[in-house]
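> I'll drop the sequence and a predicted model, then ask my questions.
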Amino acid sequence: MGLSAGADGLARCAWGADPQEYRRYHDQEWGRPVRGDDALFERLTLEAFQSGLSWLTILRKREAFRAAFDGFRIAKVAGYGPADVTRLLADAGIVRNRAKIEAAVANARAALDLPAGLADLLWSYAPPPRAGRPASAADVPARTPESTALARALKRHGFRFVGPTTAYALMQATGMVDDHVDGCHVPPPLPVR
């Protein structure tokens, strides 16, 4: 069914029961609507850094990422130059991947250039709310037509490391879709449009 009970006995999506970092992220953040440009930039950046790695690795390094990337303030990161890339490559607290670091800087610049802002662009691709939740984890897609369209739009605007799977993970993480499985104790989010 895709559910698992954590140490507290609450039914959660199977991936969110343990360890503690997953439980906290699942219960308090994943699937909750996020609207601020900087907050969405953080999620987009972390999803890109996660590519090819465990999400647990990213969660455990999240505070170091926030410190290294100036709280993911788009205007600040957009101003990064070669010295900042070198600084980030030397920071053992984050994932030190040159292509991903350079993509984060390029993505901040692209976000800064969006006329209506990052939130408006991202949320314009959110699918209509569906009736009910997925019955099991097997019913949760890795990509959708909306995430494919979002990835294309982001790339047209100069974003990098934003394929359809990353775009869908971003949609899940930021409440554009509710992929908590049926029976999960986390209540459905209030609609945001």
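Received, thanks.

> C-alpha only now, for contacts and for neighbours.
Will do.

> what about the strands in this structure?
3-5, 11-13 (DSSP state E).

> Below is structure B, check it against A:
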Amino acid sequence: MLREYYDIEWGMPVRDERGLFERLSLEAFQSGLSWSTILRKRPAFRIAFAEFEPDAVAAFTEKDVERLLGDAGIVRNRAKILATIANAAATIQLREDVGLVDFIWSFQPSATPVPGPGEPVITQSAESLALSKALRKRGFVFVGPTTMYALMEAIGMVDAHPVGSHRRGSSGVWTGRV
């Protein structure tokens, strides 16, 4: 499951609001947990959170929160559930300005890391810190700089695949720009 995710999905560009909101939400839920836990539960998360449609999630009530807290198929953390609902509302608000996709992608760095095999893994950057601060100003929560760096990797904004990996450059975002 993890191998398939990393070989097919991780690091590929995500440039639609629903897809980006889903990734943002799942990265927040992953905080403090293994990614494999989140990936195994992703189908249940999609059902529980209305396929991550921001308008639907923003309309969740306390009754929905209680329903989610009783759903063994997802991570039952009240703070993360409330953060997802708050982030849906913030996503809707952001539409009035630039929109979630353009806002997040505006923090793409001018260069991507060039990690060699076995080198230490970068967990945050100046851009992920700036993105974190900017999202917080816009009402988003659970968007710390490490979580935002993980998002940037997951959506292809940075290419964290090691040099020599068969996946390095596969997103097309950094072709010729490394």
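Yep, it's here. Being a predicted model, the structure only gives us computed values, none of them experimental.

> How close are the two chains, by TM-score?
After superposition, the two chains reach a TM-score (TM-score structural alignment, normalised by the length of structure 2) of 0.92; 171 aligned residues with a CA RMSD of 1.3 Å.

> rewinding a little: want to try TSV for the strands of structure 1, with mean neighbour count as columns?
Converted to TSV, the strands of structure 1 look like this (neighbours: other CA atoms under 10 Å):
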stretch	mean neighbour count
strand 3-5	19
strand 11-13	23
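
> Same list, those, but as JSON lines with distance to Ala167 of structure 1 please.
Listed next are the strands of structure 1 as JSON lines, based on distance: least, CA to CA, whole Å:
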{"stretch": "strand 3-5", "distance to Ala167 of structure 1": "24"}
{"stretch": "strand 11-13", "distance to Ala167 of structure 1": "20"}
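
> which residues touch the counterpart of Ala119 of structure 1 in structure 2?
Aligned counterpart of Ala119 of structure 1 in structure 2: Val101 (TM-score structural alignment). Applying CA atoms under 8 Å, 6 or more residues apart in numbering to Val101 of structure 2 gives the contacts 15-17, 20.

> same thing but at 10 Å, please
Val101 of structure 2 makes contact with 14-21, 91, 94-95 under the criterion CA atoms under 10 Å, 6 or more residues apart in numbering.

> related to what we said a few turns ago, show me the one of the strands of structure 1 that comes nearest Gly81 of structure 1.
strand 11-13 (40.8 Å; CA to CA).

> Where in structure 2 does that closest one align, residue-wise?
Using TM-score structural alignment, strand 11-13 of structure 1 pairs with nothing in structure 2.

> How about stretch 157-165 of structure 1?
Under TM-score structural alignment, the match for stretch 157-165 of structure 1 is residues 138-146.

> next one: stretch 160-178 of structure 2 to chain centre, how far?
Per CA atoms, centre = their mean, to the nearest Å, the displacement of stretch 160-178 of structure 2 from the mean C-alpha position of its chain is 19 Å.

> Just the helices from structure 2, written as ranges.
For structure 2, the helices defined by DSSP state H occupy 2-4, 17-30, 35-48, 54-58, 62-69, 78-94, 100-105, 126-137, 145-154.

> what about the shortest one, how far off from structure 1?
Spelled out, it's helix 2-4 of structure 2. Superposed on structure 1, helix 2-4 of structure 2 shows a mean distance to its aligned partners of 0.7 Å (mean CA distance after the TM-score superposition for structure 1).

> In structure 1, which residues correspond to that helix?
Going by TM-score structural alignment: helix 2-4 of structure 2 matches residues 22-24.

> What of the fifth one?
Taking TM-score structural alignment as the measure, structure 1 aligns residues 82-89 with helix 62-69 of structure 2.

> what residues does that stretch touch?
With CA under 10 Å, 6+ apart, stretch 82-89 of structure 1 has contacts from 65, 68-69, 77, 90-91, 94-98, 101-102, 105.

> Out of those residues, which comes closest to Cys184 of structure 1?
Nearest to Cys184 of structure 1 among these: Phe65, at 29.5 Å, using CA to CA.

> Am I right that the closest one is in contact with Thr57?
No - the pair Phe65 of structure 1 / Thr57 is not scored as a contact, 11.4 Å apart, by CA atoms under 10 Å.

> shared neighbours, those two?
With CA under 10 Å, 6+ apart, Phe65 of structure 1 and Thr57 have common neighbours 94-95.

> neighbour-wise, which of the two wins?
Phe65 (22 against 14; other CA atoms under 10 Å).

> And that one, what's its match in structure 2?
By TM-score structural alignment, Phe65 of structure 1 lines up with Phe45.

> ok, its match to Pro145 of structure 2 distance?
As judged by CA to CA, to the nearest Å, Phe45 of structure 2 and Pro145 of structure 2 stand 23 Å apart.

> that older thread, among the helices of structure 2, which is the most enclosed?
helix 145-154 (a mean of 23; mean count of other CA atoms under 10 Å).

> circling back: can you list the helices of structure 2 in JSON lines and add distance to Ser171 of structure 2?
Formatted as JSON lines, the helices of structure 2 follow (distance: least, CA to CA, whole Å):
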{"stretch": "helix 2-4", "distance to Ser171 of structure 2": "16"}
{"stretch": "helix 17-30", "distance to Ser171 of structure 2": "16"}
{"stretch": "helix 35-48", "distance to Ser171 of structure 2": "20"}
{"stretch": "helix 54-58", "distance to Ser171 of structure 2": "26"}
{"stretch": "helix 62-69", "distance to Ser171 of structure 2": "34"}
{"stretch": "helix 78-94", "distance to Ser171 of structure 2": "25"}
{"stretch": "helix 100-105", "distance to Ser171 of structure 2": "14"}
{"stretch": "helix 126-137", "distance to Ser171 of structure 2": "19"}
{"stretch": "helix 145-154", "distance to Ser171 of structure 2": "11"}
